[in-house]
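> Model the following, please.
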Amino acid sequence: MDLSFAASLFPYSVWDCWWLAPLALLLDLWLGDPALPWPHPVCFAGRLLSRLEDPARRWMRHGGPANEKWRGRLAGLACLLLLTGVTGLTVWLLCCLPVLGLLAVVYLAWAGLAMGSLLETGGEVLREVETRPEVQARKALSRLVSRDTSRMDRPLLRKTLADTLSENFTDALLAPLFWLLLAGPVGLWMYKAVSTTDSMWGYLTPRWRWLGWAGARGDDCLALIPARLSVAVLWLTDALVRRLRPAARLWDGRWPGFHTVARQAAGMPSPNSGWSMTACAWLCRARMAGPSVYFGELVDKPRLGPPEDEAAPWDKARLLALCALMRHSAACGGLLLWLVCLVPGLLR
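Sure, this is the predicted structure:
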């Protein structure tokens, strides 16, 4: 099979450019998302999607309430395809620029990963939760989560922060890195366009139920493999740290087995969010998920992690241990995934 055409559409995959993914990972974990003179690329995707909302809603409502479901889904799908196509084409053109193209490639690969900024933001929110009055702590956490924080006490704020950090292990790192390895910056940013649509529109509320359907289902499909890989990455990182650097193992939980993780994760409403959450909950010996309020509606989620009599409450030390687990897993797991993808290409 001739892959030259695919390689021209998706340049700088791991087989075309072996050094790009580890460099992007290093820059992300080292520098995070530093302040630059221009907005982050994901902001442009968000702005375009916001501009598409009004015409999409007008078309959705044109046929009356009886047709809103199928017209809304179709309008959302059209917006998703347009955003993904424009994003992919823009990134491809930037990658093909003479001289500056290589700089654009490095920056776009780096900017597409978000583990460094996630951990930095999580650390800032943790400081607010631990040191500020509850009103200010709730406000700080609300900038990071979509659930209602207005009535949360401090223990629940800590647990919600743990939920969010662990859930985003796939979205911030594994999924974008997976698509960067397979399809270069073009594939990475086409995935980010779908993920942005899901983040902005993918809610089961009256406002977004139909327009956000395509974005939510698209993100579910594109993150399906990375979400399950996240479990293997967390398990392998724990095993490596336990053997090679036991003093760095700040988390004190145990590995329950892949069957237990899969069984608990399958009970979550989202097909992907529960995998990394369940693994982190067991390794940190604390429980996650449970009933939560989103946009005024109670969503009944199962409890993830060890049984209540084995679990410890989330406190500052346990949240710092979770951040350490995620940072180690990002470095170890990211490099191992890179090697797994690189070796078959080199042996062709």
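> CA atoms for contacts and neighbours, from now on please.
OK.
> In a helix, Gly218, correct?
Yes: assessed by DSSP: H, G, I helix; E, B strand; the rest coil, Gly218 belongs to a helix.
> Surely it touches Val194?
Yes: using C-alpha atoms under 8 Å, Gly218 is in contact with Val194, at 6.4 Å.
> Now the common contact residues for the two.
By the contact definition C-alpha atoms under 8 Å, 6 or more residues apart in numbering, Gly218 and Val194 are jointly contacted by no residue.
> Of these two, which one has the most company?
Neighbour count, other C-alpha atoms under 10 Å: between Gly218 and Val194, Val194 has more, with 24 against 20.
> dump the residue contacts of the more buried one.
Under the contact definition (C-alpha under 8 Å, 6+ apart), the residues listed for Val194 are Leu80, Thr84, Gly215, Gly218, Asp219.
> State the number of residues packed around the first one.
Look at Leu80: counted by other C-alpha under 10 Å, it has 24 neighbours.
> Could you also give me the structure for this second sequence? I'd like to compare it with the first:
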Amino acid sequence: MDNSTVVFFVPVIAFVLDYLLGDPLWFPHPVRFLGKMIESYEAWARSTKLSPKIMGGVAVLGFAIIIWGVVKLLVSIPFIGVLIALYLAYSGLALGCLLKDCHKVAKLLDDGNFENARAELAKLVSRDISELDENEMRKVLAETASENLNDAFVAPFFFLVVTGPAGMWVYKTVSTMDSMWGYKTEEYRDFGFFAAKTDDVLAFIPARITAMIMMGAGRILGLNWRAAWDNVLKDAAKTESPNAGWPMSSAAWLLGATMGGKAVYFGEAKEKPVLGPEGELWSSLKIKRLLRLICFSGLICAVLLYIYFSIVWML
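Coordinates of the predicted model:
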């Protein structure tokens, strides 16, 4: 088997490894290293007293160019380049980790272990959940699980099959910047402006692919796909983000439960738009069905994008 044939199988091997292994704590994950680099840049950029918006833009462009070049160089190394490509492809996906973390929170809620559930859920979201009751925690879990199907899996896998590991890690870099800087607080409103906008652009197509695949998977699983089909476009337009509303509203209508409402970020209350049928709670059964939907949607996405990759490869 020659080198090009091995590269052909990198996306599917990466998907299997991600699903089976997730992100073990001992694993030297590139995002952790990337996060430290971004933190160091921010400290230096703020010390320069230059325009925060300009320095944030320089970071997005500079990091994207550097990451693209470094990854391209690494994967081109004879013999070990394929192993590096596989490592980067696997570590850039997070469906397995998402499902594992969400199942853990769901089980703690089912067992009535609300304080531990709250502690685990807090690791997955940026909002304040200290005052949430059981039903509200289930809703937050549903929101973050559905939104992250795109952010943690569909979008990076999309860029992996379309552009290779280099493009995937440019996306992951921008996404990491957005998760660290993309807040409309006084501290980050300007500094994170370009990171947030670039992330919106890069995730635009994957978010819509995610919603369509979720509806298709929902139909196969016997969920309310007609309600989703009739309402997703309307509900997705309600959200502040041009992308988050697509997978979230798909999940809300497919499972027949409400997302949105009051949320607290950094001590500030915010009223988020209501997605899905109003007043319907996220029961334990609906959460289980949602996680099954996310798992099945991820599998369908991987198959369809890999078919696309295979066709392009053969042209």
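> Give me the TM-score for this pair.
The TM-score (TM-score structural alignment, normalised by the length of the second structure) is 0.93; 313 aligned residues with a C-alpha RMSD of 2.1 Å.
> buried stuff in the helix or strand where Lys69 of the first structure lies?
With elements delineated by DSSP states H and E, Lys69 of the first structure resides in helix 68-95, which encompasses its position. The neighbour-count check on helix 68-95 of the first structure (16 or more other C-alpha atoms under 10 Å) flags 68-69, 71-84, 86-89, 91-92, 94-95 as buried.
> and what of stretch 238-249 of the second structure?
Residues of stretch 238-249 of the second structure classed as buried by neighbour count (16+ other C-alpha under 10 Å): Lys238, Thr239, Pro242, Asn243, Ala244, Gly245, Trp246, Pro247, Met248, Ser249.
> Contacts only, for the most centrally placed residue in the second structure.
Averaging the C-alpha coordinates of the second structure gives a centre point, and the residue nearest to it by C-alpha atoms, centre = their mean is Asp151 (1.8 Å). Taking C-alpha under 8 Å, 6+ apart as the criterion, Asp151 of the second structure is in contact with Ser175, Ala203.
> which helices and strands does the helix holding Lys69 of the first structure pack with?
Helix 68-95 of the first structure is packed against helix 41-62, helix 100-112, helix 175-201, helix 213-222, with contacts defined by 3 or more C-alpha pairs under 8 Å, 6 or more residues apart in numbering; DSSP states H and E.
> so the longest one corresponds to what in the second structure?
Think helix 175-201 of the first structure. Applying TM-score structural alignment, one finds that helix 175-201 of the first structure aligns to the residue range 155-181 of the second structure.
> ditto for the shortest one
Mapping helix 213-222 of the first structure onto the second structure (TM-score structural alignment) gives residues 193-202.
> returning to that earlier point: for Ser142 of the first structure, find the nearest of the helices and strands packed on helix 68-95 of the first structure.
Using C-alpha to C-alpha as the criterion, the shortest distance between Ser142 of the first structure and these is 14.7 Å, found for helix 175-201.
> By how much does the closest one deviate from the second structure on average?
With both structures laid over each other, helix 175-201 of the first structure and its partner residues in the second structure are 0.5 Å apart on average (mean C-alpha distance after the TM-score superposition for the first structure).
> May I see the buried residues of that helix?
Here helix 175-201 of the first structure shows 175-199, 201 as buried, counting by 16+ other C-alpha under 10 Å.
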